[in-house]
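1. From the sequence below, what's the structure:
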Amino acid sequence: MEFTLLLDPHSPVPCYQQIYAALRQKILTGQLAPRQRLPSTRALAQSLGVARATVTQSYNQLISEGYLQTVVGSGTYVGDQLPETLLHAPDTEPGPSASPSPLTLSAYGQRLANFAAGPSTEPNTPISFRYGRPALDQVPLGIWRQLLSRRCRRADWLDYAADPMGYGPLRGAIATYLTQARAVQCHPDQILITNGTQQALSLATQLLVSPGDTVALEEPSYLSARRIFASQGANLHPIPVDGDGLNVDILADATGPIRLVYVTPSHQFPTGAVLSLPRRLALLTWAQRQGALILEDDYDSEYRYGGRPIPALQGLGSGQSVLYLGTFSKVLFPSLRIGYMVLPPALGPIFSRAKWLADRQVPTLEQAVLADFIAEGHLERHIRRMRSHYDRQRQAMVTALQTHFGDRATILGDKAGLHMMVRFQTDIPDAELIARAEQAGVGLISAAPQYLGNSPGHEFIFSFTELDADAIATGIEKMSTICAQLQS
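-> You can find the predicted model right below:
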């Protein structure tokens, strides 16, 4: 038999899919009855003016889904086992009895539902001062590709990892690097490889913080860390930050036991302050006296432009009260989800079990490539080169702010890291300035969400890593113009 199928040669949908959809529709609507014989693939192809292979592909898909069946020596037929309800499904609305039961979340799920759990909205503008990303165009992809190719010629990374703590050679390379570059006191056995800093924070919170425990943290502080602590049911106790970092005197005066304190001492996020040596020693003494633990997040300490990097807090004490966190996402590229923790020896076994239950392991291939990258000296050379690159970008940002704002803009913190926080002398609400800047093609990030309490306002976080000097100057100039227009 012959029948008509309408094909659109200009449609982006391939011809075989058009034929498949048309035949399926005829079967479902009864235009092609069960056990009705269809034309051969050759005949239908000639009728439609398409290649026989195109019709064959359509038939094969319909056969695999049960709409057609073949009979050897006879031909292709509409399937005779199609359910009657599928061919004549009535259009009905579900009644009240069909309403699904409401889902009940756990206490953890309910806490997550109380705040925005996903990534924050970032500006999608030609010039964006968003923070958290390194200069991706400076990543030594050629070297990384060579190391990856070399590793892929081997098969020792295909199986499950033997140790949930991480790939042994990478842990050894990290231990050597941290000892030399950050004065961290550690042995490879103390290092746990994690899927970024987020997982490190999550594991530490699950294992060390019970609902109702108090967690002290800097004010302002890293929003994602704060959300992780809150999701566990912790009581959050903000401690003010000034030019010397966390105010340890105020921490010491806090009433009630504090289970854990979260700090970013080498480049406080987001203010950029560096925790002074007297306060570092005071914090270690306080933690030992109180039996509290310190989470030291050393997220971008490699980049310091006014001298050598500040030694880690962990290396100043016995290492028994400090859990040291680091990441390679800021040093190399964000999709490299490899972070690490340096744990007090007593905590290693329980963190190993928790890591195994969470996701078993970080992908071995990426760990092996990173271990080679470090061991062969590529990481050290990359950091040295990027330190000079980011220093130039930061100077361009400072110059632009001084040129267009003068003393109406105060750069907070030290000469370090991948961002700076700037306080402006203005009466313009943050939201209005952000909206007007976005209309002008400039993306701004307010520091207000990083505060647990009330934000003083007029503070913004600027990254200088992804923009060249011209784009930085243009973005700051546009911001200055907008401020002048809104205040006139």
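2. C-alpha from now on. contacts and neighbour counts both.
-> Noted.
3. next helix or strand past the one helix or strand Ala431 maps to?
-> Ala431 is part of helix 430-439 when elements are defined by DSSP states H and E. Counting by DSSP H and E, the element after helix 430-439 in chain order, helix or strand, is strand 442-443.
4. Another sequence for comparison is provided below:
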Amino acid sequence: MVLSRDDTNPIYLQICARFKTAIAEGRLVPGDRMPSVRALASELGLSRGTINLAYQILAEEGYVEFRGAAGTFVDMRLRTPEKSGAPPPAPRGVLSEQSPNARPFQLGLPALDAFPRKTWNRLVSHCSRQLGAGQLGYPQLTGLPALRERIAAYLALSRGIACQPEQIFVTAGHRASLGLIMRALYRPDDGIWFEDPGYPVAREFLLSIRARLHPVPVDCDGLMVEAGRRLAPHARFAVVTPANQSPLGVMMSMERRTALLEWAGESQRWIIEDDYDSEYRYNRRPPLSLKAMDRGERVLFTGSFSKVLYPALRLAYLVVPQSEIETFERACRAASAGCPEFHQAVIADFMEQGYFIRHLKKMRALYADRRQLLVDVMHDVFGDRVTAISPPAGLHLAMQFQGYRAPASQIAALAQAEGFGLQPLSLWHMGPQLIDGLLLGFTNLESREMAGSLARRLKDICIAAGRERRA
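-> Model prediction:
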């Protein structure tokens, strides 16, 4: 490796450039081991700090990955270059992350390009070095104590929930939280109020275990409690997303919250509060959670790390009333093997050292910008034929399209065939559909050029769908 102190670029950037060229030309391929910091520093006559800095930059840019004591390797997610020696250009409008889930306008996916991988990898390496015989046995069924403590502290600060770590159960995702609740408390033939429109993943899971769901309409104030009383007066559960209704983004009004808590207290009913995207409101703070307002211990609070960190973790949590801890512990012993503790330990460190709060603050600002970018670009491309109907919140936009002959479901079907990740509102409905529209994720829109390219492709699809319907 030839370096020059006369070059205008500092030495560490020259090292970065040499490795990038080697990767682009195929002399280094994904999975190849990089020279150790000590060896390369000795070979070039430089300090190890200079080499470390170059490797850190390469890691942040996605060229290399650290594997603890095993060393540093060319990142496996890089595409292998063509034999011509030139790296293949990324197609216009395609997300830069090589994730099979990161489709254009994909819902439910955080910004993959903005995750603090450098910090995360350092904590992973630290936890790996601390791994001892005590961590190699079976995991604790209710979750790692350190993580339960950190979740309790975070909920007290952010959601006004006063709970003990013993009330928190760490689960393998939102469906696992629902499954634990059903095993612990659900009785055959219990009715469940379910928001309409509402989260289809939760709906399909509950239907798969033969739960009796009753769709209850949602308006600008959230779940219509009086409609629920009329439609399913004997229901024993209600599944709600009061902080950020899924998918419309509205907040449940204080009047409705009070009415729902009164309903639950009347006949020992249960409210399952899904704290869906509560972290992401861009023009105001969400009100207190239902759990924080609950004086009768009728609220079961669920949260997840999938959208605030990343989905591959498959970790969520459930907060239960103090009086029900033993009931849920029995359900855990009967049906759960616990969750792997390694990543629980990493999350606990991430939270304890203050990175979690800083990450959320950074993401709120980034998502507010990307949401506005999508609104602006859609209006530039579609004009007055498109309207955003969801408030400034969450990780997607609900939009209505006017002047196209095809319904949103047909547009969505064509778009999905073209690789888009958007969804029609009809997918989220159980009962009669009152609103027709599309749901578009904006979290991974990295530039105006990308957003514009995708919007223009979507407009072509809308026109094509109208032609198909007319034919």
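5. count of residues packed around the equivalent of Ala447 of structure 1 over in structure 2?
-> If you follow Ala447 of structure 1 across to structure 2 using TM-score structural alignment, you land on Leu425. Counted by other Cα atoms under 10 Å, the residues lying close to Leu425 of structure 2 total 24.
6. so who does Leu425 of structure 2 touch?
-> Taking Cα atoms under 8 Å, 6 or more residues apart in numbering, we find Leu425 of structure 2 in contact with 197, 408-409, 435-439.
7. contacts for the helix holding Ala431 of structure 1?
-> So helix 430-439 of structure 1 is contacted by 123, 125, 443-446, 457-458, 478-479, 482-483 (Cα under 8 Å, 6+ apart).
8. PyMOL command for the buried members of these?
-> With 16 or more other Cα atoms under 10 Å as the criterion, this PyMOL line picks the buried residues out of the contacts of helix 430-439 of structure 1:
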select buried, resi 123+443+444+445+446+457+458+478+479+482+483
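9. quick one: the strands in the stretch 301-450 of structure 1?
-> 322-327, 339-342, 409-412, 419-424, 442-443, 445-446 (DSSP state E, counting those that start in this stretch).
10. so what corresponds to Ile174 of structure 1 in structure 2?
-> Using TM-score structural alignment, Ile174 of structure 1 pairs with Ile151 in structure 2.
11. how many neighbours does that match have?
-> 24.
12. same deal with Leu87 of structure 1?
-> 12.
13. Relative to Asp137 of structure 1, how far out is it?
-> Distance of Leu87 of structure 1 to Asp137 of structure 1, computed by Cα to Cα, to the nearest Å: 56 Å.
14. show me what contacts the aligned partner of Asp414 of structure 1 in structure 2?
-> Alignment note (TM-score structural alignment): Asp414 of structure 1 maps to Pro391 of structure 2. Neighbouring residues of Pro391 of structure 2 by Cα under 8 Å, 6+ apart: 248-250.
15. Which contacts among those does structure 1 share?
-> Retained contacts for these in structure 1, judged by both residues aligned by TM-score structural alignment, their matches' Cα atoms under 8 Å, are 249-250.
16. Kindly present the contacts of Pro391 of structure 2 as TSV, with separate columns for distance to Glu324 of structure 2 and secondary structure.
-> What follows is these, written out as TSV (distance: Cα to Cα, whole Å; DSSP: H, G, I helix; E, B strand; the rest coil):
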residue	distance to Glu324 of structure 2	secondary structure
Leu248	32	coil
Gly249	31	coil
Val250	31	coil
